[in-house]
Structure formats: structure tokens, C-alpha cells
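Peer 1: compute the structure for the input listed below.
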Amino acid sequence: MEWFTPWFSASGYELSRLVLQRALATVYLVAFFSAAMQFRALLGEHGLLPAAAFVRRVPFKAAPSLFHWRCDDRVTGACAWAGVALAAAVVAGAADAVPLWASMVMWALLWVLYLSFVNVGQIFYGFGWESLLLEAGFLAIFLGNARTAPPVLTLWLMRWLLFRVEFGAGLIKWRGDQCWRDLTCLYYHHETQPMPGPLSWHFHHLSRRLHRIETGANHVAQLIVPFGLFFPQPIAGIAAGLIILTQLWLVLSGNFSWLNWLTIVLAFAAVDTSAISGAPSYGAVPPWFAVVVCVAALLIVVLSYWPARNLVSRTQQMNRSFNALHLVNTYGAFGSVTRVRQEIVLEGTDDERLTADTAWREYEFKGKPGDVRRLPRQFAPYHLRLDWQMWFAALSPAYTRGWFEPLVERLLVNDRPTLRLLRTNPFPEQPPTHVRALLYRYRFTTREERRETGAWWHRTFVREFLPPVHVSGERGNRTP
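Peer 2: Modelled structure (predicted):
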């Protein structure tokens, strides 16, 4: 098939493929490490939403997962650490040191393992970047390794994925909140985003003129630039570079798990590096590999009908999968922007009897705002799943269904896996007798307030979110 090789293979993308694969494996490593650290407390046998109960009521066809055969803490933990080890091996170059078929098996195992977690993860794995990692990871199976040239078809499919990520996000904004169209959304977004980063306070205090420029630039980057990915070089490379710069700006301004990093990784599928990497020589494309890549490409083309239709629909949906394998999904975020930030603050006390003088102590989360003097931390690309759900819960009690009261119950008994999800435990010796939840309005301090108080946040009490709960699980009664 020597005649087929020049048509099938992409010359000049060898270095881009190397960066893309190693970076994608790094994202996989972070994702599996997140599962190793958090899955037991969130979805384990005694977790907030036990995965074992989920697989008993949901058939394999609806949610394919290895955990349908066995779902306990030992198996899920072993799979998470196996994913960490395999991803680390790929980062170190193992997939380039083995035959092509073995490399494809390694990437396929990463995909199957992570699919198994996502499909039983329920709301804790219901984020768009989970599907994005699975879709990118599936395409990576057909990207080849150092023994063969990068397939043109796979690189184009990755560009199509990147286009849907960016263009879908741009459309959902333009069709959504009015503030995106009048360029005012960033008056609020840096303050009200799910998990601000260490620079978010400074971004929020940029001038309103700069905020409007930011918003306008975002529309250009997401609604116009992605079309350049399908043009010949150097236009495609320039478009990829602009997308990378835009995503790095987002990395600096907040914590969005691995969404921005994975978008940056995908952009390398459009970067021609022949000027710096030369032109390595490869043998003929193995016939079986060409057939497999073509079949995979045909599958993606067929499955693209539903997300493509979604893009042009007036009722566009964001972050939706049209199949249980999470292949060819729709993406998008922040179609509406919250104007006011509210936070749920969990408190406990060791008083046996509640009075007006009862002393309450706060639980601190790792990422979400709590202590007004604590500077927001940088956690992305690591994903703090409970912190994100607490942001959703503050928007509406509907988001607490099924997991919030179990969380409070775990705090009442000092459940160690649950406490490891938090930054601090104010009751290290004995569990609290009561736990409650209060709702506060948070806003960034002004520059003057920051100088005077040293605080990054100012908060105002709104209402009681959950009345005090006893260790028995019953609601407590206050005495005046």
C-alpha cells in the first residue's frame, strides 16, 4: 500500500502528534488520580451516591461500564490506580516504544477504564469535560505512534471535535444570556464563576471597557476563528494558535478542571511543525491500520449528524451525549451568567442542646469560597467534584437531590473518606452533635476593602439552607 501512504499520512505533524498524545495522557492521568482520590467518598460502597446501587437499576446497554460485573471499593480503586499507572506509562513514552497494535490497545484501555467511571458517576461525573476527554481519548486510539505517520483522517476528526467545542460554546452564549450580546457578562462572570482562581479577583477589577473587549474577543475566538481550522496552512495553524492563547487566558482567570487544557491539546491537531521537526521517514501504512482508521472515521461522520443538527437548532443543548459511549457530543458552557454569587456554608457544633449562644464552627472546602480571607487557589486541571456540586446546590436546592443530606450525615459521624474531600475538619477529636447549612451572598471586596481588611471576599447572610441535623438524622429544634 505504498501508493496509499502519501494520501493517508499527514506530513509535518509528527511533533504535534507527540505533544498532543503526551498531553492527552497527562489529562488522563489527572482524571484517574481524581477518581482514585474522590470516587470512594462520592460513589463508593458507602459514598454519597453509591455506584453499586446505580448499576443495579441501570442496564449495561444504557451505561456501559466494567463495574456492571463488580462494583466495590476494591475494584473501583484498583481501576483508578491502574488508569494512573497506564496514563503515566504513556506520558513516559511507552506507547511509542511498542508495536502499533499494542499502542492502540493502551489507548483503548485508557478509554474503556475512564468510560467505566463516567457511566456510573452520575451527577459527580456529569460535566462536559468528561465527555470531551472520552471523545478525544477515543480518537487518540487511531492517531498512531512513532512507528507510523499521523493519519490525516484522525487529525481532521480532532479538528472537527475542537470546532464543536469552540463554536458550540460561542453559539450557546450568543443565543443565551443578553449580557453576552451587549458585552457585559464579564462584569459578573469572574466573581460568580463556579470556582474562582488566585487571579480572579484581579480579573474582576479590570475596567468595564476591558471586560467588554474580553467579551467581544471571546465571540471572535469562538464564532469566527474555529472555521480557520479547516483552511490550508498557515491559516489553520494561526487559528489553532489563537484558540490556544484564548484558552490560556481562561486558565489564568479561573478553575475549569481540564476543559481549557484539553482544548489546548486538541488545537495541536492543526499545527504544522515541519519547519522545526523536519520530515521523518516512515514505512508503508499497514493495511489493517488504514482500514481501522477509515472505519472509525466513518463512524464519527455518521454520529456527527445529531451534534451538527444541534448546532444549527434554535433550541441548542450544551454538554449532551447522544450515545452511551460518549462519542461525538455537544459542548458549551455559560449560556447564562449568574449575577449574584451565593455559597452554602456547612457548620457544626458539639453542644448537646442548641441555644442562641451555641458556638458553630465552619467546615472549609478545598476550592470553593469559604473563609473570606483565604485567597482562591489554583486546582485545575484537577477536578474538585464536591466543590463544583456545592456551587450548583447554591443556585437551586434541586441540585442537592440525593447527595446533600448523605453528606451531612457523613459529617455527623466524622466519616474519614468524606472528610478527606474537605480542606478542614473543625471536629478532629469527636464528631459534632449537630450540623447545619447556611446560605450567604458572596462578592469580591473592593480595592479599598481589600486594603483595609485583608479579605478577598465580603459575605452577607441570606437564610438558613438546612436546619440543624442530629446524629440520628433528625432535624434539630432551636430554643429561643
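Peer 1: C-alpha from now on. contacts and neighbour counts both.
Peer 2: Noted.
Peer 1: longest strand in the chain, please.
Peer 2: As assigned by DSSP state E, the longest strand anywhere in the chain is strand 457-470.
Peer 1: tell me the helices and strands packed up against that one.
Peer 2: Contacts defined by 3 or more CA pairs under 8 Å, 6 or more residues apart in numbering; DSSP states H and E place strand 457-470 against strand 434-444.
Peer 1: check the offset of the strand it packs on from the chain's centre.
Peer 2: Relative to the chain's own centre, strand 434-444 is displaced by 25 Å; criterion: CA atoms, centre = their mean, to the nearest Å.
Peer 1: which residues touch that strand?
Peer 2: With CA atoms under 8 Å, 6 or more residues apart in numbering as the contact definition, strand 434-444 has outside contacts at 191, 201, 340-351, 394, 408, 411-412, 456-471, 476.
Peer 1: also this sequence, please, to line up against the first:
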Amino acid sequence: MDWTSWFDAHDYEIARQIVQRGVGALTFVAFLSTLNQFRPLLGEHGLLPVPTLLRRASPLRGPSVFRWGYTDRRLVALAIAGMVLAASVVVGLPQLGPPWVPMLVFLALWIGYLSIANVGQTFYGFGWEMLLCEALFTVAFLGSNDQPPPITIVVAIWWLVFRLEFGAGMIKIRGGREWRDLTALMYHHETQPMPNPMSRQAHLLPAWFHRGEVLGNHFAQLIVPFLLFVPGPVGSAAAAVVILTQLWLIVTGNFAWLNWITVVLAASAISDPVWHAVIPVIPADLGTDSTTTPLWWFVVVGLVTALLLVLSWWPIRNLVSRRQLMNASFNRWMLVNAYGAFGTVTTQRIEIVVAGTLDAAPDDDSDWREYGFKGKPGDLRALPRQWAPYHLRLDWLMWFLPLGRMWEPWFETFLKRLLEADVPTLKLLAHDPFDGEAPRWVRARAYHYRFASRAEYRATGDRWVRTLEGEVIGPAALR
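Peer 2: This is a model prediction of the structure:
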């Protein structure tokens, strides 16, 4: 018997395959999103140019290969390289070699995406950015097909899912009253940042169903995560509960890869015998017992495990704190972070609608034409699209505008780009009402949006009903 046999998680080979390939697939999507959106948002001529950030005296929030200089070409090269490496993981090529091969591939992806996130400013200020970085680092040490996955790394992934779920549950309990009186999901489907095709149908479900949703959420996030650490059927059942609740969020919303990666990581707690019991054609003993774990690999994984244990002190302290931080990293490498989402739920949806006109002297009677965004609501008749796990960064930031400072620096530049008919910026939108021609004036108005009732939809064909709240910017011209 191998002296490291206790170290090997023989019953979690399917879990390893799902986690490695799933994280690889979502990393591919993340780099694809960067390739398509980073340059108009943050590139040399973007809304918040990275070169301007690098010229400031203040240090970056973490390490980045762009610290020594940024160009759009370097960004494109990094994004494409990330997509190629991520695709190789999805098809399983690095996993065919010794364990150091997938380790180096995942660490390269981690450094690459960390470099992007650390210069991405507000456009990369989302919790799932650090979640992806932490997942890439942790999954790097799951090994290859030559030996069973290390049990300490499998448990480290369970610990990541625990922080993700329990942190979100605690932030809700400590947050808005709507989570305690069970009314949160009477609003959330309508007011979430980016609805999807099923969001309106979910919103129109009866109040008792929405209360049940909140109760189910509290059970899944406050109780179930503890059971993930019980190996075998109990941990597998806990993982199934997490996966099912995340699938409901996928069906009813567009939260980039947040829910998708939670599903992938939660699958790490489902053992091979449970997979075999549910799907008998899957062998119950896929894990290999024949290959001896190399001593050097044992040492590497041991050191990484010790590092993750030490870094766990800060998120543990955060979880028990009355001033719990939501989506916080306690080190520059985005490892062992604190997570949480929607501590409060907005009860009204306010949308910023941007429009332009060719008229020389604009007034309310001018021919104002509205710009259409890809994900955020605008056209009252349009059925929202499913975008997740792809992340529309501009649309998400537009949702945050009414919740904070209206005049953000990037938004001012965005309006200027519209007045210039800037092609890269217009490609971020779904509809340019001027077909490439530059408007003379633009304005921004705030509207209250709500889902149309079934009766209203039958009468008008509109999926949304909106009411003007007021004008917040404009009319504004280049001069």
C-alpha cells in the first residue's frame, strides 16, 4: 500500500473531471468577454483607459503583467492565449501529462486573468472576477489523470463553495429586512441587473411561491453548506441542493458565470459511487489505484494546502463579523476571498435611457432616438435575452448608475463617444439609431420600469411598463 494513500481522493475522479473542464470552459468565456469588450471599455482609447491608470502614483490593487506597460495588442495576445489554454483544459490535453502540466496551465490562466482584473477598475469590480481567480489557483493542484486527486485540494474546493454560499446567506440575514420578512423575491426577478427570458414569468408567480423561494434560499445557503464536508451520500446530497438552487437562478437571471461556476465547484462534493448510483452506466471505481503519488507532488500540494489554511483566517473572521464585507479580497492575489451577493434587494427598477437627436435646437418635441443595449431593458416589447455565462460589462454598470453617483467619469466619456459615433463603443450596443451617423445632442433620462401584468401584455404586447422619473443629463453636445 502506498504511504500517501490517505492523501488520495479515489472516489472523486468524476468530480475532478467536471471541475477542471468546467472551470476551463468558464475561463474561456471570461477571456472571450475580455477580448470583445476590454478595448472599448478600458483600452488605449477606452472609457477608463488603462494607460491613464498606470500613470497614476497609486499602486495597482494587485499584480499584473500590464504593470510594465499596456497596449491593446498585448491585451489581445493575452486574451487569445487564455482562450487557447482554457480550451486545452476543456478537451483534457494537459490532464494527460504529469501533474505539473495542468498545474502550470491553470496557474498561467490565473496569472493572466489576475493581470486583467487588476487593471479592469470598475468594469472588473464584480465578485465573480475574484471567484474565478481563486478557482483557477485552487483547481491547479487537482493533478492529472495519472494519479487520484489530492483530498486536501478537494476539501479546499468544498471550503470555497462554503464561503460562497454561507457568505451570501449571512449577508442577506444581516442585510435588508426583505430577506427576513420573506418578501425579497417578490421584487428581485424584476429589479435584478439583467433579466433573462424567464424573469418576467418568475416575477408573476404568486406571493406564496416567492416566500417559499426565500425560505429555500436560506436553507440552501445557511444550513446545507455545512453538510458539504461530510463525505459520501450526505455531502453529495448537499451538493445537489446547491446545484439545484443555482440552476433556478440560471433559469431566471443573467449573473455572468457566478451561478455556473458555483454549479461546477459544487459538483466536487459528489462522489463517484453516488454518480454510479444515479447513472449506473458510470463505473463506480473510475479513480486509479495503480499509480503512486510522486513525493514532490505530495510536498507541493502540502505547501499549497498550508497556504490556503493560513489565508482562511481573514474570511473566517469576516464571516463572524457584524460588519461582514461582501465580495472582498484580503490579499493582492485574490486567494481565499469573502463572497456574498444581494444583501439588499431594490424594490424599484430605475433605468437610465440614453437618446440622441440630429436637431440643431433640441427640445421635448425633437426627434429623440434611443440607443439600445444588449442586455439591459429598453424596448418595452423586447424579450430579454439569455447572456450568462457571458458578461456584458457596460450593461451591468448602467444598472448601477441610478444606485450611486449619476455622473461617473466613464459615463461622461461614454456620452462623448456616442456624440463622436465611435465605432468600437457602438459595437457594445445592440442598436445604434443613427446607423453610424453622429448625433448633435444626447441626453439621459431616468425611467421606472416594471414588468407588465398578464392582462397588460395581452392588451398591448408590451413586456415592460415604464414611467418617466426625470431628466438626469442633457441635452449635451460635444462643445
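Peer 1: TM-score of the superposed pair?
Peer 2: A TM-score of 0.96 describes the superposed chains when it is computed by TM-score structural alignment, normalised by the length of structure 2; 470 aligned residues with a CA RMSD of 1.2 Å.
Peer 1: so stretch 453-460 of structure 2 corresponds to what in structure 1?
Peer 2: Per the alignment by TM-score structural alignment, stretch 453-460 of structure 2 matches residues 446-453 in structure 1.
Peer 1: residues of the longest strand of structure 1 that come out buried?
Peer 2: Buried residues in strand 457-470 of structure 1, defined by neighbour count with 16 or more other CA atoms under 10 Å: W457, H458, R459, F465, L466, P467, P468, V469, H470.
Peer 1: that strand: average distance to aligned residues in structure 2?
Peer 2: With mean CA distance after the TM-score superposition for structure 1, strand 457-470 of structure 1 departs from structure 2 by a mean of 0.7 Å once superposed.
Peer 1: just the helices in the stretch 301-450 of structure 1 please.
Peer 2: Using DSSP state H, counting those that start in this stretch, the helices of the stretch 301-450 of structure 1 run over residues 305-312, 385-395, 404-412, 416-419, 447-453.
Peer 1: just put those helices in TSV and tack on mean neighbour count and distance to V295 of structure 1.
Peer 2: Formatted as TSV, those follow (neighbours: other CA atoms under 10 Å; distance: least, CA to CA, whole Å):
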stretch	mean neighbour count	distance to V295 of structure 1
helix 305-312	15	16
helix 385-395	19	36
helix 404-412	20	45
helix 416-419	17	44
helix 447-453	12	58
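Peer 1: aligned partner of V76 of structure 2 in structure 1?
Peer 2: Per TM-score structural alignment, V76 of structure 2 is aligned with G77.
Peer 1: element containing its match, please.
Peer 2: Per DSSP states H and E, G77 of structure 1 falls inside helix 73-91.
Peer 1: now that helix on structure 2. Mean distance?
Peer 2: Helix 73-91 of structure 1 differs from its equivalent in structure 2 by a mean of 0.9 Å after superposition (mean CA distance after the TM-score superposition for structure 1).
Peer 1: helix or strand right after that helix?
Peer 2: helix 100-118.
Peer 1: in that next one, what's buried?
Peer 2: Residues 100, 103-104, 106-118 are the ones in helix 100-118 of structure 1 that count as buried (16+ other CA under 10 Å).
Peer 1: of all the residues you listed, which comes closest to F39 of structure 1?
Peer 2: For the buried residues of helix 100-118 of structure 1, the residue nearest F39 of structure 1 by CA to CA is F117; the value is 8.6 Å.
Peer 1: you'd agree that closest one is up against S65?
Peer 2: Yes. Counting by CA atoms under 8 Å, F117 of structure 1 touches S65, with 7.2 Å between them.
Peer 1: for M326 of structure 2, which non-adjacent residue is spatially closest?
Peer 2: Leaving aside its sequence neighbours, M326 of structure 2 sits nearest to G340 (CA to CA, 6 or more residues apart in numbering; 5.0 Å).
Peer 1: aligned partner of that neighbour in structure 1?
Peer 2: Matched by TM-score structural alignment, G340 of structure 2 corresponds to G332 in structure 1.
Peer 1: tell me the contacts of that match?
Peer 2: G332 of structure 1 makes contacts with G128, V165, E166, G168, A169, G170, I172, M318, N319, as judged by CA under 8 Å, 6+ apart.
Peer 1: mind running it again at 10 Å?
Peer 2: Taking CA atoms under 10 Å, 6 or more residues apart in numbering as the criterion, G332 of structure 1 is in contact with 128-129, 164-173, 316-320.
Peer 1: where does the equivalent of A284 of structure 1 over in structure 2 sit: helix, strand or coil?
Peer 2: Using TM-score structural alignment, the partner of A284 of structure 1 in structure 2 is T292. Three-state call for T292 of structure 2 (DSSP: H, G, I helix; E, B strand; the rest coil): coil.
Peer 1: and the closest residue to T292 of structure 2 other than its chain neighbours, how many residues sit next to it?
Peer 2: Nearest residue to T292 of structure 2 in three dimensions, chain neighbours excluded: D2, at 6.5 Å (CA to CA, 6+ apart). By other CA atoms under 10 Å, the residues close to D2 of structure 2 number 12.
Peer 1: ok, D2 of structure 2 touching Q147?
Peer 2: No. Assessed by CA atoms under 10 Å, D2 of structure 2 is found out of contact with Q147, at 11.9 Å.
Peer 1: now D11 of structure 2: how far from P149 of structure 2?
Peer 2: Distance, D11 of structure 2 to P149 of structure 2, using CA to CA, to the nearest Å: 9 Å.
Peer 1: what do you get for V91 of structure 2?
Peer 2: 18 Å.
Peer 1: is it true that G356 of structure 2 touches P439?
Peer 2: Yes. Using CA under 10 Å, G356 of structure 2 makes contact with P439 at a distance of 5.7 Å.
Peer 1: what do the two both touch?
Peer 2: Taking CA under 10 Å, 6+ apart as the criterion, G356 of structure 2 and P439 both touch W368, R369, L418, L419, P433, A477.
Peer 1: can you tell me which of these is nearest V50 of structure 2?
Peer 2: Nearest to V50 of structure 2 among the shared contacts of G356 and P439 of structure 2, with distances taken as CA to CA, is L418, at 20.4 Å.
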